[in-house]
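Student: Quick one: sequence plus predicted model below, questions after.
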Amino acid sequence: MKNTNRINLELSLGKQINALISASHALNMKTAARFDSTLQPAAFLIVRWLYSYGPTSATALAESTAMDRSSVSRLVNQLKKLNYVKGEPSPNDKRGVLLSLTDLGSEKTIEALKEKESAFYERISRWDDLELENFIEMLKDFNQPDNI
């Protein structure tokens, strides 16, 4: 049986994780609006994925973002019309299309992410290197898939 102190610590951890998730979600929404306020935030999820991982198919994009294919298709079409995303024939499968960011899409993504990064940098600015290293290592350990 767990002692009261351990239970309180676990409840406190849950509260802090929830605060982190909520703050991250709010910051993602703000970043998406900075990218292009006329788009749904889910469109920025696609843009962010393409920026991080590079060209991919719509099917792979849907799977990796946990969105249904019709939503990805609709959002990609909006992003194409605004010249943020382009589609090119796949070199491996001539029938397939690889989606990637245009130069404009990359530039706007970098601008939006700078604001997001500055918010995170501001939060950790008072930490010394050892505190930051410890935090990173603890997050790595916590985020290991086999820990879930």
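Tutor: Good, I have the coordinates.
Student: CA atoms for contacts and neighbours, from now on please.
Tutor: OK.
Student: tell me what the longest helix anywhere in the chain is packed against?
Tutor: When secondary structure is assigned using DSSP state H, the longest helix within the chain turns out to be helix 4-35. Secondary structure elements in contact with helix 4-35, counted by 3 or more CA pairs under 8 Å, 6 or more residues apart in numbering; DSSP states H and E, are helix 41-53, helix 103-124.
Student: Can I get those in a markdown table including distance to Val85 and mean neighbour count?
Tutor: Shown next, in a markdown table, are the helices and strands packed on helix 4-35 (distance: least, CA to CA, whole Å; neighbours: other CA atoms under 10 Å):
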| stretch | distance to Val85 | mean neighbour count |
| --- | --- | --- |
| helix 41-53 | 8 | 18 |
| helix 103-124 | 6 | 15 |
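Student: closest to Arg6 out of these?
Tutor: Proximity to Arg6 (CA to CA) singles out helix 103-124 among the helices and strands packed on helix 4-35, at 27.2 Å.
Student: Give me the neighbour count for Asp129.
Tutor: In terms of burial, Asp129 registers 11 neighbours under the definition other CA atoms under 10 Å.
Student: got another, please set it beside the one above:
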Amino acid sequence: MSNTNNIFNLVHMIGQITNENIVRFTNEFSYPIGISTIIVLREINNRGPVKHTDLAESLGYSKSSITKIANKLVSLDLIQRTYDKSDKRAVYLIITDKGIAALKESIALGDKIYNELYNILTEDELSSYIEIQKKLLAKISASKRLSP
């Protein structure tokens, strides 16, 4: 098999695994939000009050994506916006108690799905798989920084 076919097959397999995990998570999670939104919610929880722009930068999302996700999270009462008293233009996002509960549920569900899928791998295989993914992501990141 040529390298061209390998890349398409590899991307297709990775896409199938990712899509299956996303669909399963979305179907089983009790809130109408997906993985990207959970990642934002987790980051808000981990960082405390945080600005939209700082979230976009740390997660590699566009500012408009963060705004859309934040609007969704606010509408579900999972986060709230707070304003700096000395600078009304500075808006911070903070997780609510309901958001913390949703995050805990997402972590439990994520652990369940992860354990059910990856339990066929030995610890060494799983460790290697994770290291390979990290290596590939680092290569992609480095390539993006180098391109004009």
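Tutor: Perfect, I can see it now. Quick caveat: nothing in here was measured; it's all calculated off a predicted structure.
Student: quick one on the thing from earlier: what about the helices and strands packed on helix 4-35 of the first structure, which gets the closest to Thr31 of the first structure?
Tutor: Using CA to CA and comparing these, the one that lies nearest Thr31 of the first structure is helix 103-124, at 5.4 Å.
Student: mean per-residue distance, that closest one to the second structure?
Tutor: Its match in the second structure and helix 103-124 of the first structure itself, once the structures are fitted together, sit a mean 1.8 Å apart by mean CA distance after the TM-score superposition for the first structure.
Student: what range in the second structure matches the following helix or strand past that helix?
Tutor: Scanning forward in sequence from helix 103-124 of the first structure by DSSP states H and E, the next helix or strand is helix 129-142. Under TM-score structural alignment, the match for helix 129-142 of the first structure in the second structure covers residues 123-136.
Student: Distance from the matching stretch to the middle of the chain?
Tutor: The chain centroid and the centroid of stretch 123-136 of the second structure are separated by 19 Å, computed with CA atoms, centre = their mean, to the nearest Å.
Student: how big is the offset of that stretch relative to the first structure?
Tutor: Overall, stretch 123-136 of the second structure averages 1.6 Å from its counterpart (mean CA distance after the TM-score superposition for the first structure).
Student: hmm, who's touching that stretch?
Tutor: By CA atoms under 8 Å, 6 or more residues apart in numbering, the residues outside stretch 123-136 of the second structure that reach it are Tyr118.
Student: per the alignment, Leu99 of the first structure corresponds to what in the second structure?
Tutor: Taking TM-score structural alignment, Leu99 of the first structure has Leu93 as its aligned residue in the second structure.
Student: SS state for its match?
Tutor: Using DSSP: H, G, I helix; E, B strand; the rest coil as the criterion, the local structure at Leu93 of the second structure reads strand.
Student: For it, which residues are in contact?
Tutor: Counted by CA under 8 Å, 6+ apart, Leu93 of the second structure has contacts 44, 48-52, 70, 79-82.
Student: Just confirm Glu88 of the first structure contacts Lys94, I think it does.
Tutor: No - taking contact to mean CA atoms under 8 Å, the distance of 9.6 Å between Glu88 of the first structure and Lys94 leaves them out of contact.
Student: If we go by neighbour counts, what in the longest helix of the first structure is buried?
Tutor: For helix 4-35 of the first structure, the buried set under the neighbour-count rule, 16 or more other CA atoms under 10 Å, comprises 27-35.
Student: what's the angle from it to helix 103-124?
Tutor: Going by axes from the mean of the first three to the mean of the last three CA atoms, to 10 degrees, helix 4-35 of the first structure is angled at 150 degrees with respect to helix 103-124.
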